[in-house]
Each structure stands twice: as C-alpha cells, then as structure tokens.
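Trainee: Could you look at this predicted model? Sequence included:
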Amino acid sequence: MRRLLPSLTALFFILLSIPAQAEVIDRIVAVVNNDVVTQSELDTEARGAYTHIDATVPPERRQQVRQQVRGEVLDSLIDKLLVAQRAKELKIKVTEKEIDDAVQEVLDRNKITREALLAGLAETGINEHIYRNTLRSQLLQNKLIAQELRNKVVITDEMARKEHRRRGGGGGATTTAGEAKKGGKQIVYTLQQIGCRWDDIEGRELSPEALTANKEKARERVEKVYQMAKSGGDFASLAAQYSDLMSAADQGNLGALPANELDADMLATVRGLSDGEVSGIIETPNAFQFFKLVKTERKNSEAVKDNAALQPTDDFAQVKNQIIDDLYDTEMKKAFSNWAKELRDNAYIRKM
C-alpha cells in the first residue's frame, strides 16, 4: 500500500511527467491516516471472492453481490492497514522466514505438497504473492494482539467450570470464599438434565440457514422427549438415549450444585420446583434444555465447600483445557473487536 506523498508540489511535478496520452488505470479508494488503499489492491484482495461469485451467483444478482463483497473487502483492507500502522509504531515486524514457517505449517497440517497448495489457490484466483501477503497480515495481527491484548484477557477456573455446566457437564462444582459466608446456610440442588443442541457438536461453523433448520429440529426433539419425561418416563434413561449434552454420558446427572453457582436462567427454572418435579424447557445460546430436581438441601456453607471437593470432576478435567481455549478465543475476539473499533475511531478514514 502506497504512502501518500508529503508534498502536493512533488505530486504536481510527477503528474506533469506523465504523457498526455497515458491512461491512469489505478485510483485511490480509501485514505487511512497517511496511507491509501488503491483500486488495484482492492481488486487483488477481492479476486478470489469475485471468482466464486461468478461461478455460483446467477447473472442478474452478480453485480449486487459484488458490490456487497467489495464493501466488506475494503473494510478488511482498512483494518489491515490500521494494524500495519500500529505495528510500525511499535516496531513489530514479520520476517520472510516466519512466513515460510507458516506456509510449511499449512502443508504439514493438511498433508499436501507446496504444488498442490498453489494449484488449489490458483483455482480461486489467488497466486503465491497474494497468499504470502495474507499470511504476513495474519502473523502481524497475531504479534500485535500478543503485545497489546494478551494480558487483558484472563480465563479463571471458575469461568471454565461455569461454562462447563452451561454446556451440560456434571460435577466439579466449587464455591469461592466470597460466595459462601462462613457458618451461613446455602440451598443446594441435585439436578438431572436433558438438552437438544442445534449448533455443530464438533464446533464447525454453520450457515444461518443451517442453524435455523437445526434449531427447529432440536425444538421438535426436545418437546418429544419432554412429553415422555412429564409422562413418567425414566429421566436417566431418556437423558442417556436422547440428550445431546455432555451430561448424557452420566445419564443426565449434574450432581449437587449450590444455588449461587447456577446461572440466572437455570436458577429461575429450578428454584420453584418440588423434589422429583421436571422443569419447563428453556432456550440457551446453543440448545433447548430442561431439568429434573432430584432433591433440594439447605447446607452449611463450609459443608457445601467440602462436599463440592468430593464431587466427581473427571469429565471437567478431561475438557477443561479445551473449554479454557474456547473461552479465551471468544474473549480475545471481543477484545480485538473493541481494540480495532478504537483504532478506527481515532483514525482518519475516508472512502472514495
């Protein structure tokens, strides 16, 4: 991306040196502080997307889709330029060897040759130069994030345990000293759970259409199982057979959970139940769930802490690192989004 000339006089003399018959084929599409994005850079960055559009979108809609993609790609280029500018301020660089290592990692991970990689890229309109520049931008962003944001995102064990329970994991309940007053009494719920998910269990990203379809199917499944549970069906057997949640491996058992460790929706659902009663269905970010209250106890806070330490934690231990990684990725994306917005807000940006 070209630096803006510091002098209009210099620009004037350069323009005078261009023959009158010469055709100017490039133009500026955005100004970002003291740098610019050119039309050729935008076209190069969007080439792969344009190739896909031409191959898959009906002719009457191509121009509309191209315009939409053009705006998205331009915004992406502006963000990349802001990252590059900030990295330059902090003297952060990416070497050719680091790019070579990144390419090799892609080859090793996908078990392909360099020739096969380049051939696959060529089919989407991307050459090696474009690909390496993309890797350079990604590596530069990663380094910048490591320096600017990494210390701002902290995932605690308690956050991981809460997420584990939200996903349907059992056991591993703990309370902190601040949450349990010494000598006080606490309500502890022993719960079973059944849930039907609509996201991809392996974590693959789904299209909005696929998510909508999956959600309707999940709703139908959970309502069917719910009626069976309300009609006296054995909850543990139903959980083992129909639930999509991790607790299904333990017949839906979540163990004994202190009330102050349940999230607001879950607590509101179970707090009015009698022992042995089945709750209504609630919607969480990725599933429909309902619960059976096995028993309610009021325990001394210290006893709750001691009992929690005896709860089975094998399932949590097995997935703890993955949950922490997932939470970290999510929080880093939020932090980066806020950081990038701050960069944009403090920058001079003008789209042509």
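Mentor: Yep, it's here.

Trainee: drop to CA atoms for contacts and neighbour counts, all remaining ones
Mentor: Fine.

Trainee: show me what contacts L8?
Mentor: With contact set as C-alpha atoms under 8 Å, 6 or more residues apart in numbering, L8 has no partners.

Trainee: which other residues reach the helix or strand harbouring I130?
Mentor: Using DSSP states H and E, I130 sits within helix 128-148. The contact list for helix 128-148 (C-alpha under 8 Å, 6+ apart) reads 44-45, 80, 83-84, 87, 92-94, 99, 102, 118, 121, 336.

Trainee: mind running it again at 10 Å?
Mentor: Contact partners of helix 128-148, identified using C-alpha atoms under 10 Å, 6 or more residues apart in numbering, comprise 44-45, 47, 77, 80-81, 83-84, 86-88, 90, 92-96, 98-100, 102-103, 117-119, 121-122, 149-152, 332, 335-336, 339.

Trainee: Give me the subset of these lying in helices.
Mentor: Residues of those located in helices (DSSP state H): 44-45, 47, 77, 80-81, 83-84, 86-88, 96, 98-100, 102-103, 117-119, 121-122, 332, 335-336, 339.

Trainee: circling back: list the buried residues for the helix holding I130?
Mentor: Y131, R132, L135, R136, S137, Q138, L139, L140, Q141, K143, L144, I145 (16 or more other C-alpha atoms under 10 Å).

Trainee: G195: which of the residues you listed is nearest?
Mentor: Nearest to G195 among these is I145, at 36.6 Å by C-alpha to C-alpha.

Trainee: got TSV for the buried residues of helix 128-148, with distance to A264 too?
Mentor: Below are the buried residues of helix 128-148 laid out as TSV (distance: C-alpha to C-alpha, whole Å):
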residue	distance to A264
Y131	46
R132	47
L135	42
R136	44
S137	41
Q138	38
L139	40
L140	40
Q141	37
K143	38
L144	37
I145	33
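
Trainee: returning to what we had before: hmm, which of the contacts of helix 128-148 are the buried ones?
Mentor: For the contacts of helix 128-148, buried by 16+ other C-alpha under 10 Å: 44-45, 47, 77, 80-81, 83-84, 87, 94, 99, 102-103, 121, 332, 335-336.

Trainee: Please compare the first structure with the one that follows:
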Amino acid sequence: MHNLPKLLKKFMSLRTSYLSCIFTLILLSPLQAQVIDKVVAVVNNEVITLSELNAETAEIKHKITETAPADQQEEAMAEAREGALNSIIDKKLIAQKAKEARVFVSDEEVEGTIAGIQKRASLSREQFIEELKKSGLSFNTYQNNIRSQLLQRKVINYDIRSKIVIPESQIREYYEKEYTINAQDGEYYLLQIGFDWDKEEAGSKEKTLQFAKRIHAIAVKGQDFGALAEKYSTLPSAKDRGDIGFFAIDDMSENMARAISPLKPGEVSNIIESPAGYQFFKVLSGDQNNSISKAPYATVKEVIQAKLFEIQMQKDFSSWVKELKENAYIQKL
C-alpha cells in the first residue's frame, strides 16, 4: 500500500512523457509540422488528429455554411466540432473495446453494406461518390464511418444486446399504460362509419343507403371496423379508422343516443339517418364497462417488446459508454 503513490507518480510521468513525445514530433521543424498532423486529443494509447476531426465535421460544416446566418456560423461550428470530437472519442473507445474482445469488421462487410445502400438509392458507384461530395464527404471518410457503425453494432451485440431481457410483466405494464383507455361513468367510446349523399344527384340518397347496408352487414359479421371505416367511410373520422372517442348520452343526438344506449361493448348499432347521409357505430366501451383496449394484447406484444428493448438498449449503451470513459485516459488538447 505504501508503494501506491510512487506507482501513480510513475504512471503520470509515463503519460507526460508520452504526450511530450507527441508534441516533440509535431514541433520538430516547420517542414515536419506540415507533414505530421496536429493532435487534438488522446484516448488511452491512441491519438485523434486534426485531419480526423476535419473529416468528421465536413458534412456539418457544409450544412452550417449553407444554412446558418453568417454571424452565427462561428459559434455553430465550434459546437459542431466539440460534438464531433466527443463522437470520435466514443468511436475510439468502442474500437479499442472491440479489439480487446477480438471483434473485427472485414473490408467485405463494409463494401457489402455500402453496395446495399447504393442499390437502394438506385445509384452507380460514381453517382454515389458524387452525392457524397455534394454533402461534403469523401468516399474514404464514408467508408470509415460505415466501418465504425458496423463495429459498434457488433460490440453492442456482444457486450450489451445479448444481456437484455424484457420480462412479460414489463410488457404488460406498458400495454396497460399505453394501450388501455379508461372512460368516465356514463361515457361510450365509439367508432363511426358514415356516408354522405349528393343532394344534387337524383337517386343518390337511396344508393347511399344501399351501400351503407352492405358495409353495415360486413361490420356486423365481425370484420375489422376500423379498416372498413378507413376504406369506405366518407366522414372525416375515416382517417382515424373511425375513432371519434368518448361521448356521453347527453352529448348525442336523439337518433344516435337511441341507437347507442342499448349496446354492449363490441356491438354495432343500427344504421341511423343524419341530415346529410347515413351512419352507424361500434361501441368499444359503455357506461357499464369503463375500460377499453386500443388493440388486443397478442397483436401488439411484439411491437411493445421491440420498443422496450430499444429503450433499454439506449440506456445500457449510454451507461456502457460512460463506464468506458470513466476507465479510460482521455485528454483533449
């Protein structure tokens, strides 16, 4: 224990010597200063150079120059460079972690990824490179970015993703919170399908009624009411799959109240006539049942699980990177 201060002092001395060597190389001569890149940060035993930082900020610099007011460009660029430097530090740490875990990305994997992106964009390699140039990116920088992304994905899969488990209870809890609605006493949660007739067209009213009867019969048989509303209804609620939310009996017209009040959740009303057409409703919750689910649990379980997994991934990744930084030697110069 008594040797600890000496060991720490020796360690810091070695770090200082390492940095001194870097600066000595940079300042050897004017000619060499042009050849040897300026060091902007040190991450463990690796350096980040000015050219790396410039490459990382090329695209955002291009955007700032084009869009930011002249008097704000300097401040915006300073923020962008700081963010880019932090990003490079993260990449260095992840690359070091990957090397430690013997995780690598081959040239073939990088090329395959770029080829896929290029194919989806329907561009030749020459066109693709030209589009990158317009954004301020060289193809070499883009390749390095793709390699970093693939490496990060592999390390995350190895070190984080494989350890995440989303329990059933957590999925259920999210479902109850996000997919369940509680009505006030006496309120009905309704879906609506309706059809307006053309008052200028002879026979339009009768045609509209016959069409309403056809769609009503399909709905009564149990077909997806929301899908029917979205496809056939001419009312504004069609864009919301017929969802018109909560209504109290006192807020309904006499015809509507008479059609709705006897119904139980899940039942479809008779067709009623409105001033401009015909409509009918599906009751999702009534005054004796104040809870309604937006979708059956089984149909959204996988979606919820994926969402919760992604949320947990982001949390674990942030904690993982934070821990990497705390255990690393990082010096911005």
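Mentor: Now that the structure is in, tell me what you want to look at. Bear in mind the structure is a predicted one, so any value in this text is a computation, not a measurement.

Trainee: Let me see the TM-score of these two.
Mentor: The TM-score (TM-score structural alignment, normalised by the length of structure 2) is 0.60; 238 aligned residues with a C-alpha RMSD of 4.0 Å.

Trainee: ok, average deviation of the helix holding I130 of structure 1 from structure 2?
Mentor: When structure 2 is superposed, helix 128-148 of structure 1 averages 0.7 Å from its matched positions, counting by mean C-alpha distance after the TM-score superposition for structure 1.

Trainee: in structure 2, what residues pair with that helix?
Mentor: Mapped onto structure 2 using TM-score structural alignment, helix 128-148 of structure 1 covers residues 139-159.

Trainee: got it, and stretch 331-343 of structure 1?
Mentor: When structure 2 is aligned by TM-score structural alignment, the counterpart of stretch 331-343 of structure 1 is residues 312-324.

Trainee: For the matching stretch, give me every contacting residue.
Mentor: With contacts defined as C-alpha under 10 Å, 6+ apart, stretch 312-324 of structure 2 is touched by 90-91, 93-94, 96-97, 156, 159-161, 163-166, 306-311, 325-328.

Trainee: run the last query once more with 7 Å
Mentor: L93, I160, R161 (C-alpha atoms under 7 Å, 6 or more residues apart in numbering).

Trainee: what's the helix or strand for F309 of structure 2?
Mentor: Here F309 of structure 2 sits within helix 297-326, counting by DSSP H and E.

Trainee: Which element is encountered next along the chain beyond that helix?
Mentor: Next along the chain after helix 297-326 of structure 2, taking DSSP H and E as the criterion, comes strand 330-332.

Trainee: Now that next one: buried residues?
Mentor: Within strand 330-332 of structure 2, the residues that count as buried by 16+ other C-alpha under 10 Å are I330.

Trainee: Centre of the chain to the helix holding F309 of structure 2, how far?
Mentor: 12 Å (C-alpha atoms, centre = their mean, to the nearest Å).

Trainee: mean deviation (superposed) between stretch 322-341 of structure 1 and structure 2, please.
Mentor: Taken over the aligned residues, the distance from stretch 322-341 of structure 1 to structure 2 averages 1.2 Å (mean C-alpha distance after the TM-score superposition for structure 1).

Trainee: Next, the buried residues of that stretch.
Mentor: I323, I324, L327, Y328, E331, M332, A335, F336, A340.

Trainee: and what of stretch 32-39 of structure 1?
Mentor: Neighbour counts over stretch 32-39 of structure 1 (16+ other C-alpha under 10 Å) mark V32, N33, D35, V36, V37, T38, Q39 as buried.

Trainee: ok, of those, which one's closest to Q21 of structure 1?
Mentor: Q21 of structure 1 lies nearest to Q39 out of the buried residues of stretch 32-39 of structure 1, by C-alpha to C-alpha, at 20.9 Å.

Trainee: gap between E168 of structure 2 and I292 of structure 2?
Mentor: Between E168 of structure 2 and I292 of structure 2 the computed distance is 21 Å (C-alpha to C-alpha, to the nearest Å).

Trainee: Those two - which one has more neighbours?
Mentor: Neighbours of E168 of structure 2 and I292, each counted by other C-alpha atoms under 10 Å, are more numerous for I292; the result is 19 against 10.

Trainee: I'd say that one and L284 touch.
Mentor: Yes: I292 of structure 2 lies in contact with L284 (C-alpha atoms under 7 Å); the separation is 6.4 Å.

Trainee: tell me the SS of L137 of structure 2?
Mentor: coil (DSSP: H, G, I helix; E, B strand; the rest coil).

Trainee: That one: how many residues sit nearby?
Mentor: For L137 of structure 2, using other C-alpha under 10 Å, the count is 20.
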